[in-house]
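Peer 1: quick one: sequence plus predicted model below, questions after.
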Amino acid sequence: MTRKQKRLAIIAGAIGFLGSAVGLTLYALGEQTSYFYMPGDIAERPVSAGQRIRLGGLVAKGSIRRADDTRVHFAVTDGTDTVAVRYNGILPDLFREEQGVVTEGVFGEDNVFVADTVLAKHDENYMPREVADSLKEKGVWQED
């Protein structure tokens, strides 16, 4: 094998290695991606069961039902559409009706969103930007 062929083989091997590394990285990131949806988005384009998403909006008034243990059922709304949510865990202290919330999880076979993470707004002036923008578009939420 000549010097030129060795050099070409090394370059080809390096390009193959880098291509594989980039491909594996993109695949791994794609598996961890969770897309943000509002209840209206889900009504327009239903999400398949088992697909991991973030669901944001306002906690619907009168929808919070607590079980004897840490299970909680509530609904997330954007003013027009509502999605039922089931959560098993301790809710943030600021979680309450008609407040901004972002939940992360999957839809179950019964079309109820099963959340494994619930994030509530942290003070009276904060609303997650994605949620605020979507609610402002629909005319449901307005800044003071």
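Peer 2: Thanks, I have it. Residues are numbered from 1 along each chain as shown.
Peer 1: C-alpha from now on. contacts and neighbour counts both.
Peer 2: Noted.
Peer 1: count of residues packed around residue 89?
Peer 2: If you count neighbours by other CA atoms under 10 Å, residue 89 ends up with 14.
Peer 1: please compare the first structure with the one that follows:
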Amino acid sequence: MTRKNRRAAFIALGLAILAVAVGLVLNAMRDNIVFFYSPSEVAEKALGPGTRIRLGGMVEEGTLKHIGPTTVSFNITDYTKTVSVSYTGILPDLFREGQGVVAEGMMTPDGAFVADTVLAKHDEKYMPPEVAAALKKSGRWQEGEGGKPLAKTP
């Protein structure tokens, strides 16, 4: 084997090892990636049970129900579609009906959503960026006074 052939073989072997390493890293990261969806996107994509996602939208008025000491159910809506959510844990202090929320968890076989994390907005001017984008996309968003975001009523 000539010196040129040995160098080409060494470079090819190095690239093959690098490709395998990148493939393994991407495969390991795939399990940790959580995608954001609005209720309309959940309905469109028909996500399978056990799919881990972030679901964002507005907490629908009149749907918050306390089932037990730490278990609640409520609906998240983007004013086009609605998804039923159940959550066991302590809700954030600023969580309330009519406010923006992002819940992280899994879809159930019956199309409901079981959340293990619930995030609420932190002041009256803040809306999670994903929720704001989903509401703007559905046409249910408008800017209020002083740039304060307002969700249009249905």
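Peer 2: Cool, the structure landed. It should be emphasised that the depicted structure is a prediction, and the values quoted were computed from it without experimental measurement.
Peer 1: superposed, what's their TM-score?
Peer 2: In this superposition the chains share a TM-score of 0.89, using TM-score structural alignment, normalised by the length of the first structure; 144 aligned residues with a CA RMSD of 1.7 Å.
Peer 1: tell me how many other residues crowd residue 76 of the first structure.
Peer 2: When neighbours are counted by other CA under 10 Å, residue 76 of the first structure comes out with 28.
Peer 1: then residue 40 of the second structure?
Peer 2: Residue 40 of the second structure, neighbours per other CA under 10 Å, totals 18.
Peer 1: and the gap between it and residue 140 of the second structure?
Peer 2: Distance, residue 40 of the second structure to residue 140 of the second structure, using CA to CA, to the nearest Å: 13 Å.
Peer 1: can you map out the strands along the second structure?
Peer 2: For the second structure, strands defined by DSSP state E occupy the ranges 35-37, 52-59, 65-66, 71-77, 82-88, 100-107, 113-120, 141-143, 149-151.
Peer 1: need the residue closest to the centroid of the first structure.
Peer 2: Central residue of the first structure (CA atoms, centre = their mean): residue 54, 1.6 Å from the mean position.
Peer 1: got the contact list for that residue?
Peer 2: 34, 35, 36, 37, 102, 103, 104, 105 (CA atoms under 8 Å, 6 or more residues apart in numbering).
Peer 1: kindly report the same for residue 52 of the second structure.
Peer 2: Residue 52 of the second structure sits in contact with 34, 35, 104, 105, 106, 107, where contact means CA under 8 Å, 6+ apart.
Peer 1: top of those by number of neighbours, please.
Peer 2: If you count neighbours using other CA under 10 Å, the busiest of these is residue 107, which has 24 neighbours.
Peer 1: tell me how far the counterpart of it in the first structure lies from residue 46 of the first structure.
Peer 2: Per TM-score structural alignment, the equivalent position to residue 107 of the second structure in the first structure is residue 107. According to CA to CA, residue 107 of the first structure and residue 46 of the first structure sit 10 Å apart.
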